[in-house]
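>>> Starting from these lines, generate the structure:
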Amino acid sequence: MDVPPEVQAFVDRVEPARRRRDAQTLLDLFGHATGQTPTLWGSIIGFGSYHYRYESGREGDTAAVSFAPRKAATTIYLVDGIGAHAAALERLGPHTTGVGCLYIKDAEQIDLDLLADVIGASYREVTAPARDGEHG
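Purely as a prediction, here's the structure:
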């Protein structure tokens, strides 16, 4: 997978070193799981895109799956929600969760094959043609 120079430069600046190592690992994992090239969405590294529309009428675009190497932990964003992957995540290894976020502190302590399966499933779910013509 080709990593655009701006994405690689961003990863090269990530601190601390463990977060940088994990970001490099996740670049490869997300790329293989989605078949997409990474793009920067601010300080988030995204793969693919997803158009959302809320009942309120608000709509926009975001990455279909993404991650952000933060100082305290790496945040993995799953647009379809953590609950959609609860059974698999029980076997992942050390992590915490929010509604749509998975937090990992050390990629070497989790099951990366399982994470790739979760990322791929989430990506396929949010990029599949919507049954009613819209996602979200």
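
>>> When you work out contacts or count neighbours from here on, use the C-alpha atoms and nothing else.
OK.

>>> give me the number of residues near residue 52?
16 (other CA atoms under 10 Å).

>>> Okay, buried residues for the helix or strand harbouring it please.
Using DSSP states H and E, residue 52 falls within strand 44-53. Residues 44, 45, 46, 47, 48, 49, 50, 52 are the ones in strand 44-53 that count as buried (16 or more other CA atoms under 10 Å).

>>> To compare with the earlier structure, here is another sequence to fold:
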Amino acid sequence: MYKLKTQPTDKSVVEFIESVEKTKKREDAYKLLDIFSETTGMEPKMWGESIVGFGAYHYKYKTGHEGDSLLVGFSPRKARISLYFPAGFDKRDDLLKNFGKHKTGKACVYVNKLDDIDTDVLKELIKESIRFLSEFYGEENITRK
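Have a look, this model is predicted:
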């Protein structure tokens, strides 16, 4: 059976952020930590080696495959900062129109630095992502800790 590679760990979020080499990216990671923590009201947790996640949801596909994933999160990668939001909800595309300089992937939004984006829109993306996942998977499948 397939096992998702990115699982929650007991590693320290602060130690991970402190390991980010570039000063500006490390500063942005701390700002993101504050924004995500305040907006979600959840404690951060490391997912895998390099993703700071908030909350979780349990999914189950028609194929029978099931697992857990983070609700929202970020990773200060070398090239860009990855922001993790689910794809497939209408408000995501609308919000991204006013987000600032970014690129998108299926479940990621990539930014070079926080100065390039509107943090108020970021907060809305976080809230709407959690709302969407709660509705789509059911509140009983959401963990908010």
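
>>> Could you quantify their similarity as a TM-score?
Scored against TM-score structural alignment, normalised by the length of the first structure, the superposed chains reach a TM-score of 0.86; 131 aligned residues with a CA RMSD of 2.3 Å.

>>> could the buried residues of strand 44-53 of the first structure go into CSV alongside distance to residue 130 of the first structure?
Converted to CSV, those look like this (distance: CA to CA, whole Å):
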residue, distance to residue 130 of the first structure
44, 25
45, 24
46, 21
47, 19
48, 16
49, 14
50, 11
52, 11
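
>>> Return the closest of the residues you listed with respect to residue 125 of the first structure.
Among the buried residues of strand 44-53 of the first structure, residue 50 lies closest to residue 125 of the first structure (CA to CA), at 10.4 Å.

>>> gap between the equivalent of the closest one over in the second structure and residue 94 of the second structure?
Mapped onto the second structure by TM-score structural alignment, residue 50 of the first structure lines up with residue 57. Here residue 57 of the second structure is placed at a distance of 24 Å from residue 94 of the second structure (CA to CA, to the nearest Å).

>>> which helix in the first structure runs the most residues?
helix 17-34 (DSSP state H).

>>> Who are the packing partners of it?
helix 5-12, strand 44-53, strand 59-69, strand 74-78, helix 112-127 (3 or more CA pairs under 8 Å, 6 or more residues apart in numbering; DSSP states H and E).

>>> give me the number of residues near the nearest residue to the match of residue 50 of the first structure once chain neighbours are set aside?
In space, not counting the residues next to it along the chain, residue 57 of the second structure is nearest to residue 142; the distance is 4.5 Å by CA to CA, 6 or more residues apart in numbering. Per other CA under 10 Å, the neighbour tally for residue 142 of the second structure reads 21.

>>> can you check residue 27 of the first structure too?
Count around residue 27 of the first structure with other CA under 10 Å applied: 22.

>>> ok, it - contacts?
residue 38 (CA atoms under 8 Å, 6 or more residues apart in numbering).

>>> Trace residue 119 of the first structure over to the second structure, please.
Under TM-score structural alignment, residue 119 of the first structure pairs with residue 126 in the second structure.

>>> Next up, the contacts around that match.
Residue 126 of the second structure neighbours (CA under 8 Å, 6+ apart): 36, 39, 40, 72, 85.

>>> As a markdown table, those with distance to residue 100 of the second structure and neighbour count would be great.
Below are those laid out as a markdown table (distance: CA to CA, whole Å; neighbours: other CA atoms under 10 Å):
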| residue | distance to residue 100 of the second structure | neighbour count |
| --- | --- | --- |
| 36 | 18 | 24 |
| 39 | 19 | 14 |
| 40 | 22 | 20 |
| 72 | 19 | 26 |
| 85 | 16 | 24 |
